[in-house]
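Engineer: dropping the sequence and predicted coords here.
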Amino acid sequence: MKPNRVLQFIALGIGFAFLYIPILSLIVYSFNDSQLVTVWTHFSTRWYQALATDDELITAAWLSLRIALMTAFASVIIGTWAGFVLARMGRFRGFTLYTGMINAPLVIPEVIQGISLLLLFVEMGKLFGWPAGRGVFTIWIGHVMLCISYVAIIVQSRVRELNPSLEEAALDLGATPFKVFFQITLPLISQALAAGWLLSFTLSIDDLVLSAFLSGPGSTTLPLVVFSRVRLGLNPEMNALATLFILVVTAGVIVGNYFMQRAERKRMAMAV
């Protein structure tokens, strides 16, 4: 084996070890009976049992899950239209401003976004009486604002790779632009939509900064609960919670990849 090849494998192995050894150690110590996170005593599932009876964590987890699902669907719907406009509508009047507004959440720190949205909601509450307070709705708006940009960039890059002759052929055969978009374009960019959905879901369920600014009484998300507890010291119950999330995310990625690969194989078979 060539020396360069060996160095590549070594670098790859170090990179994977750096990424995945902490995750594996977290999973292993979630089955530790000791209250000390880094001291192994013997195998036990006591922290999973404690997690099952922790009402605060369970309530926060369900709230974060609901917000993440709503954010993912809304971001894909709005971000798809935004990305399609960027890719297909050309340089119209105000195109530079439109592009800058779409890309702004990617470069503006979340702290600035959180402060600006908080001030906006406070002033709207004073002027219009809406929103009456901060909660699920305000958190959802903040997360959608953040995730739309990611979806738009993904969809834009995918739409630009499409062969326009397919859509032009459908138009020549009498299909309306609306019908072409839903029956031709959307199936061709389905993988990009799935990727944008998964990314939006992950960003939302993991967000701490925006949620801290936009949450109110009774709307504490899971990252806020975890952060408040970790500040007081590591708890093996957090390891159990993280392990469950890793399993759920891994299963979701596997299922998502399966459907995307099946759709790609079907598309290639139809093209042949």
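Structural biologist: Here it is on my side, so go on. Numbering: from 1, shown residues only.
Engineer: from here on, contacts and neighbour counts on C-alpha atoms
Structural biologist: Noted.
Engineer: buried stuff in the helix or strand hosting Pro187?
Structural biologist: Assigned by DSSP states H and E, Pro187 falls within helix 186-188. Buried residues in helix 186-188, counted by 16 or more other Cα atoms under 10 Å: Leu188.
Engineer: and for stretch 224-242?
Structural biologist: Quick answer for stretch 224-242 (16+ other Cα under 10 Å): Leu224, Val226, Asn235, Pro236, Glu237, Met238, Asn239, Ala240, Leu241, Ala242.
Engineer: so which residues make contact with it?
Structural biologist: Stretch 224-242 is contacted by residues 26-27, 29-32, 35-37, 47-48, 50-51, 57, 60, 208, 211-212 when judged by Cα atoms under 8 Å, 6 or more residues apart in numbering.
Engineer: quick check: end-to-end length of that stretch?
Structural biologist: 14 Å (Cα to Cα, to the nearest Å).
Engineer: same check, this time on stretch 47-62
Structural biologist: Span of stretch 47-62 from end to end, Cα to Cα: 19 Å.
Engineer: then stretch 34-42?
Structural biologist: Termini of stretch 34-42 sit 8 Å apart (Cα to Cα).
Engineer: now the helices for the stretch 1-150 of the chain?
Structural biologist: 3-29, 46-52, 55-88, 95-107, 110-128, 136-160 (DSSP state H, counting those that start in this stretch).
Engineer: please compare the first structure with the one that follows:
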Amino acid sequence: MTPRLVRVLLWAGLAFLWLPVALLVAYAFSASPVPFRWGGFSLRWFAALAANDRLLEAAWLSLRIAAGSATLATLLGGALGWVLARHGPFNGRALLGTLAGTPLVLPEVVTGLSLLLLFVALEGATGWPAGRGALTVLLAHATLGTAYAAVVIQSRLATRDRDLEEAAQDLGATPAAAFATVTLPLMAPALAAGWLLAFTLSLDDVVLASFTSGPSGTTLPVALFSMLRLGMTPEVNALATLLLVAAALTLALVGLLLRRRD
């Protein structure tokens, strides 16, 4: 395969991925009430979105749930990845590693149904959680995100020797001080990557949220999925455009901070 053909295939693949996104952004500025029909330039759908409390509340709820579940998943996944990477063989290690990675291979339908049955059983036995809502969705997303975060963090620590940690302890640092000053900085890139991965998984999840949410826990993907049955409006295109702009600005900010750090 020639380099020219490789470049052609690369650009064709990028066009296949990004052309639908570009069309979505373009139709956000269309005056037509049909989501994918051009009717002249207009900002009417951004104004309509600003007045659509249902979509805005669902988007804000999704962001809060994604941030909360990603934080919880990073804490649990960090502890799990650290144990699997830094502790040698112990009783139940294989079982712990298998259970930690199970959500990665289980269909989300199975995971969602299992969590629904668990929440119903807990409510019947203890009264908690009282119904399904934002809390149950957050816990469900954290369950899935923990598995991904643990894999990322374990892989990071597995490629780093323990020499620095052992040297710190030889110089008089307590295990807790060695962890805080040596191990934790080594884990920091993986913790950030795990948080972002869990945040993204939560933000666009439909299946788990469908099983574990209630009227008070309708996330943005669930709201959009329900709109498909009744007919979507270009407000969705406007919302997607704003999300793309926010993601682009976030990436630009991260790139600027990394450049200043270098």
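Structural biologist: In hand now; what should we look at? All values reported here derive from a predicted model rather than from experimental measurement.
Engineer: picking up where we left off before, now the buried residues of stretch 224-242 of structure 1 in TSV, with secondary structure?
Structural biologist: Below are those laid out as TSV (DSSP: H, G, I helix; E, B strand; the rest coil):
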residue	secondary structure
Leu224	helix
Val226	helix
Asn235	coil
Pro236	helix
Glu237	helix
Met238	helix
Asn239	helix
Ala240	helix
Leu241	helix
Ala242	helix
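Engineer: can you add distance to Arg262 of structure 1 and give the residues you listed back as TSV?
Structural biologist: Formatted as TSV, these follow (distance: Cα to Cα, whole Å):
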residue	distance to Arg262 of structure 1
Leu224	38
Val226	37
Asn235	41
Pro236	39
Glu237	38
Met238	36
Asn239	34
Ala240	33
Leu241	32
Ala242	30
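Engineer: quick one: map Gly100 of structure 1 onto structure 2.
Structural biologist: When structure 2 is aligned by TM-score structural alignment, Gly100 of structure 1 is paired with Thr98.
Engineer: just Leu198 of structure 1 next, same as before
Structural biologist: In structure 2, Leu198 of structure 1 lands on Leu196 (TM-score structural alignment).
Engineer: against Ser30 of structure 1, how distant is Asn239 of structure 1?
Structural biologist: Distance from Asn239 of structure 1 to Ser30 of structure 1, by Cα to Cα: 5 Å.
Engineer: how far does stretch 179-196 of structure 1 sit from the chain's center?
Structural biologist: 19 Å (Cα atoms, centre = their mean, to the nearest Å).
Engineer: with stretch 172-184 of structure 1 instead?
Structural biologist: Centroid displacement of stretch 172-184 of structure 1 relative to its chain, using Cα atoms, centre = their mean, is 31 Å.
Engineer: stretch 127-147 of structure 1 too?
Structural biologist: Using Cα atoms, centre = their mean, the offset of stretch 127-147 of structure 1 from its chain centre is 18 Å.
Engineer: residues in structure 2 matched by that stretch, start to end?
Structural biologist: Using TM-score structural alignment, stretch 127-147 of structure 1 pairs with 125-145 in structure 2.
Engineer: can you give me the buried ones in the matching stretch?
Structural biologist: So stretch 125-145 of structure 2, judged by 16+ other Cα under 10 Å, has buried residues 131-145.
Engineer: now do stretch 108-115 of structure 2
Structural biologist: Quick answer for stretch 108-115 of structure 2 (16+ other Cα under 10 Å): Glu108, Thr111, Gly112, Leu113, Leu115.
Engineer: how close does the helix holding Pro187 of structure 1 sit to structure 2?
Structural biologist: Average distance, helix 186-188 of structure 1 versus aligned residues of structure 2 after superposition (mean Cα distance after the TM-score superposition for structure 1): 1.6 Å.
Engineer: what range does that helix cover in structure 2?
Structural biologist: The aligned range for helix 186-188 of structure 1 is 184-186, by TM-score structural alignment.
Engineer: which residues touch that stretch?
Structural biologist: Under Cα under 8 Å, 6+ apart, the answer for stretch 184-186 of structure 2 is Leu157.
Engineer: repeat the analysis, applying 10 Å as the threshold.
Structural biologist: Residues from elsewhere that reach stretch 184-186 of structure 2, judged by Cα atoms under 10 Å, 6 or more residues apart in numbering: Gly78, Trp82, Ile153, Arg156, Leu157, Arg160, Ala177, Ala178, Phe179, Ala180, Ala190, Leu191.
Engineer: residues contacting the last one?
Structural biologist: The neighbours of Leu191 of structure 2, taking Cα under 10 Å, 6+ apart as the test, are 71, 73-75, 77-78, 149-150, 152-153, 156, 184-185, 197.
Engineer: any idea which element it lies in?
Structural biologist: helix 184-203.
Engineer: relative to helix 134-158, how tilted is that helix?
Structural biologist: 140 degrees (axes from the mean of the first three to the mean of the last three Cα atoms, to 10 degrees).
Engineer: quick one: name whatever helix or strand follows helix 184-203 of structure 2.
Structural biologist: Assigned by DSSP H and E, the successor of helix 184-203 of structure 2 is helix 207-212.
Engineer: average distance between that next one and structure 1?
Structural biologist: Relative to structure 1, helix 207-212 of structure 2 is 0.7 Å off (mean Cα distance after the TM-score superposition for structure 1).
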